[in-house]
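S.K.: model this:
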Amino acid sequence: MIGTAPGGQGGVASVIEVLRQGGLFERESVRYLSSHREGSRGAKAGAAFNALWRTSLACLRERPAVVHAHAASRASFVRKSLLLLIARSSGCRTIFHLHGAEFDRFAGAESGAAQRWWIRHTLERSSVVIALSDSWAAFLRGFAPAARIVVVPNSVPLPPAIELDRTKEQPGRILFLGRVDAGKGVFELLEAVAALALSFPQVHLVIGGAGQLDQVRRRAVDLGIGERVSLPGWVQGADKQRELALSQVFCLPSHAEGLPMALLEAMAAAKAVVASTVGGIPEAVADGANGRLVAPGDAEALAGAIKALLGDAALRARLGDAARATVQERFSTEAALGQLSTLYRELAEGGQ
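M.R.: The predicted structure is shown next:
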């Protein structure tokens, strides 16, 4: 398996950690190679070269049954496509596991004819392409008709019910987790919080993540909510669970997504969630049933959805409980690991 360094930032790293903690590596004798890590350009280049070298050696000397690459767009795709080419050339079965929220844009408007051919070729020559949702699977089937597409949603562990305690929630506290930039809807979220400040004097937004932190701080001050916004940086592990426990509402108003791990984690923690109608999100969140959905980029609608939740404890509890039930039924770690194990064994035994 090839992907970003375990323990790193972002959804792919979270996916890898779930698979590792769930026991997939031991169950299926998975060796993990990091092709990307956070840091300087030199550190990133070193990780990419190391993965290229180690993958080449493993494929030539040991012939692993399956090479499973977690990929996104742009540089991530380039790295993984080369590694999968090496694997195919060595006779290995390959899995291209797509996580990129903007892969449709990358494969379309951002790519010339030659690059589009290479993207399509990589997908169609892979033994299996994993999509995170039915909507992404539909796009991939249209873009690469000869590819074998399988849907394996992201999954998250379900915290024990005993750990869920809404008495810990702080009034008016809103949580965002993810990359901090315009594409995640952070600036619309700031506008929504500014609009809510008069109605909810205790409203406070926690933005957990790395990215455009200085721009966010400046915009919060310009909107008059500088003291209502906290930027703790990237949060994970126990710190993430603490932030989830303290929040009344989780909000992820992204402009593009695959199937975000942070959203599933908030749902598993029985939080009332507000998210946008992009990517695989509508396949996890049904508006009014287990969360609220708004159009991306619509700060007014975002403020309205958050306002309805902050002002109604019973509604928050109902949607939060339904969100947790959704994760338990459809996004459990056991189900995802079972699908991957089945794929591995089918490919190892000579499947397509």
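S.K.: from here on, contacts and neighbour counts on C-alpha atoms
M.R.: OK.
S.K.: ok, G279 to P153 distance?
M.R.: 12 Å (Cα to Cα, to the nearest Å).
S.K.: what is the helix ranked longest in the chain packed up against?
M.R.: Ranked by number of residues, the top helix in the chain under DSSP state H is helix 41-61. For helix 41-61, the contact count by 3 or more Cα pairs under 8 Å, 6 or more residues apart in numbering; DSSP states H and E identifies strand 33-36, helix 75-89 as packing neighbours.
S.K.: by contact count, what packs against whatever helix or strand comes next after it?
M.R.: Stepping forward along the backbone from helix 41-61, the first helix or strand reached (DSSP states H and E) is strand 66-71. Contacts defined by 3+ Cα pairs under 8 Å, 6+ apart place strand 66-71 against strand 2-4, helix 75-89, strand 93-98, helix 333-348.
S.K.: any chance of the ones you listed in TSV, with distance to D312 and mean neighbour count too?
M.R.: As requested, the helices and strands packed on strand 66-71 are arranged in TSV below (distance: least, Cα to Cα, whole Å; neighbours: other Cα atoms under 10 Å):
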stretch	distance to D312	mean neighbour count
strand 2-4	40	24
helix 75-89	43	19
strand 93-98	38	25
helix 333-348	31	16
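S.K.: re the thing from before, tell me the angle of the longest helix of the chain relative to helix 75-89?
M.R.: Angle between the axes of helix 41-61 and helix 75-89 is 20 degrees (criterion: axes from the mean of the first three to the mean of the last three Cα atoms, to 10 degrees).
S.K.: any buried residues in helix 41-61, and which?
M.R.: Applying a neighbour-count criterion of 16 or more other Cα atoms under 10 Å, one finds 47-48, 50-52, 55-56, 59-60 buried in helix 41-61.
S.K.: then stretch 215-230?
M.R.: Quick answer for stretch 215-230 (16+ other Cα under 10 Å): 216-217, 219-220, 225-226, 228-229.
S.K.: please generate a structure for the following sequence too, so the two can be compared:
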Amino acid sequence: MSDSHLHARQTTRVAYLVNQYPSISTTFIRREIHALERLGHVVIRYGIRRPWVQVVDPEDKREESQTHYVLDLPIHVLLGSLVAVALSHPIRFLAAIRLAMAFYWNAGSLFRHLIYLAEATVIKRWSDRDKIHHLHAHFGTNSTTVATLCRRLGGPKFSFTVHGPEEFDRPIQLGLGKKIASSEFVVGISRFGCSQLYRWAEFADWSKVHLVRCGLDETYFDVAWTPPPTSPRFLAIGRLNEQKGMPLLMQAAAKLARDDVSFELTIVGDGPLRSTLEAMIREHQLQSHVVLAGWKTGPEIQSMIQQSRVLVMPSFAEGLPVACMESLALGRPVIATAVAGIPELVRSGVTGWLIPAGSVTRLCHAMTQAINVSEEEIVRRGNNGAARVRRRHDVRREAKKLSNRILGLPASDKRTSAVAPSPHDSRREIFPDDTAATSFVSSNTR
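M.R.: Below is the predicted model of the structure:
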């Protein structure tokens, strides 16, 4: 077999479907797309709608210019697409209506699911036009509903990545089991995430569940190491809503201030609780301690991590936060709650401090420890974290896993072997990687 023929077999035309893309919180999708493109795949971007928040990062602006948005189309074009697919593929269209109704019975919104069906007809026609061989959706919510309906209409085979926590909060309403059954495969971003997919998939579909972690690229791995500041400077990154636990972090800051502890806290992000946090800053006189910085670009966040001593994540629910990976990759340990996939990355005494969710006392204790431990201890935990992230979250390695799944190759295919650690990286992970559960591929589980 010629090299050119072999190369042709190993690449294909893939479409990515995301509800809102790009956005400040989906840089991991952009990295994954770029890594697939470097592997030789042609990747077309489809979005349901444009981001609610204006895109400011130059990389994201380029992604937005390359993305086709369904809801940019006038309503008459959407309806025309619905009619055209109904007339050209009536049997498939009726099957898709039945599936939309099955989703509706669990979710309770017929109109919304008819809209999803109209959107699916657009994705079907775009996929035909763009000669798409495989469709991959991120998040098991409406984007995957559209991908599932598109497949029922005769569109390309599809897969999807589930991040959590929303999919695991509403698995029945989202029809998660039906989506897994209709897909070629489904991706969990952590061992915890995969376990939740097993919960809601039929046992016969367990073989479809695969682990592909969110990854970082050379902008984090090829950065010169900088020593952490000696000043007690904390950074928190996340949307300002209840789920991220930011009011609890503000309570912890107030307690530290009352105890005359010297510290600085910068919170990057925005959201519905901003006015609440501003009021808490005024109430507890934290103006000299806490700054609400709003959203920042990727390079700005990277710089802010390097200027901080420790990242703090007081979340009540998560998937596996990319901010944790970014902080550890740059050698900054993390204080985080023991929820979802976080304990797979953050280990107390090794890469940071792992605390129970919802405890102001334990959060204060961890922040106080982070202030008082030696610089050598901060460096040690940061270096351990950097080694673990390089081992587990290199986007080149993870994209190759995803590429293998898309192409139907074994995960360990030698032609797409894992990326070797950088010879310049002297940091070594001091605890072993967790091994995967046994694959459930067999003739009676297909």
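S.K.: for the two chains, what TM-score is obtained?
M.R.: The TM-score (TM-score structural alignment, normalised by the length of the first structure) is 0.86; 332 aligned residues with a Cα RMSD of 2.5 Å.
S.K.: what's the overlap in contacts for G279 and P153 of the first structure?
M.R.: Between them, G279 of the first structure and P153 share the neighbouring residues 133, 259, with contact defined by Cα atoms under 8 Å, 6 or more residues apart in numbering.
S.K.: between the two, which one's more packed in?
M.R.: A count of neighbours by other Cα atoms under 10 Å puts P153 above the other of G279 of the first structure and P153, at 25 against 21.
S.K.: so what does the more buried one match up with in the second structure?
M.R.: For P153 of the first structure, the aligned residue in the second structure is R213 (criterion: TM-score structural alignment).
S.K.: who touches S182 of the second structure in this structure?
M.R.: T148.
S.K.: aligned to it, what sits in the first structure?
M.R.: In the first structure, the residue paired with S182 of the second structure is R125, using TM-score structural alignment.
S.K.: for D217 of the second structure, see how far away I335 of the second structure is.
M.R.: Relative to D217 of the second structure, I335 of the second structure is positioned 23 Å away (criterion: Cα to Cα).
S.K.: which one's more surrounded, those two?
M.R.: It is I335, of I335 of the second structure and D217, that has more neighbours when counted by other Cα under 10 Å, with 25 against 18.
S.K.: residue contacts, that one?
M.R.: Neighbouring residues of I335 of the second structure by Cα under 8 Å, 6+ apart: 310-314, 346, 352-355, 363, 366-367.
S.K.: what does A5 of the first structure give?
M.R.: By Cα under 8 Å, 6+ apart, the contact list for A5 of the first structure reads 13, 33-37.
S.K.: cutoff 7 Å now
M.R.: 13, 34, 36-37 (Cα atoms under 7 Å, 6 or more residues apart in numbering).
S.K.: can you tell me which of these is nearest G142 of the first structure?
M.R.: Top of the list for closeness to G142 of the first structure, among these and by Cα to Cα, is A13 at 28.1 Å.
S.K.: H210 of the second structure sits in which helix or strand?
M.R.: strand 209-211.
S.K.: rewinding a little: which of the contacts of A5 of the first structure are buried?
M.R.: Neighbour-count burial (16+ other Cα under 10 Å) is assigned, among the contacts of A5 of the first structure, to 13, 34, 36-37.
S.K.: for the residues you listed, which one is nearest I162 of the first structure?
M.R.: Closest approach between these and I162 of the first structure, by Cα to Cα: A13, at 27.0 Å.
S.K.: was I right about that closest one contacting T4?
M.R.: Yes. Checked against Cα atoms under 7 Å, the pair A13 of the first structure and T4 is within contact range at 6.1 Å.
S.K.: can I get the helices and strands packed on strand 66-71 of the first structure in JSON lines including distance to S135 of the first structure?
M.R.: JSON lines is the format used below for those (distance: least, Cα to Cα, whole Å):
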{"stretch": "strand 2-4", "distance to S135 of the first structure": "23"}
{"stretch": "helix 75-89", "distance to S135 of the first structure": "20"}
{"stretch": "strand 93-98", "distance to S135 of the first structure": "13"}
{"stretch": "helix 333-348", "distance to S135 of the first structure": "18"}
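S.K.: ok, which of those comes nearest E257 of the first structure?
M.R.: Smallest distance to E257 of the first structure across those (Cα to Cα): 11.5 Å, for strand 93-98.
S.K.: superposed on the second structure, what's the mean shift for that closest one?
M.R.: With the two structures superposed, strand 93-98 of the first structure lies on average 1.0 Å from its match in the second structure, counting by mean Cα distance after the TM-score superposition for the first structure.
S.K.: tell me, that strand lands on which residues of the second structure?
M.R.: Alignment of strand 93-98 of the first structure against the second structure: residues 157-162, by TM-score structural alignment.
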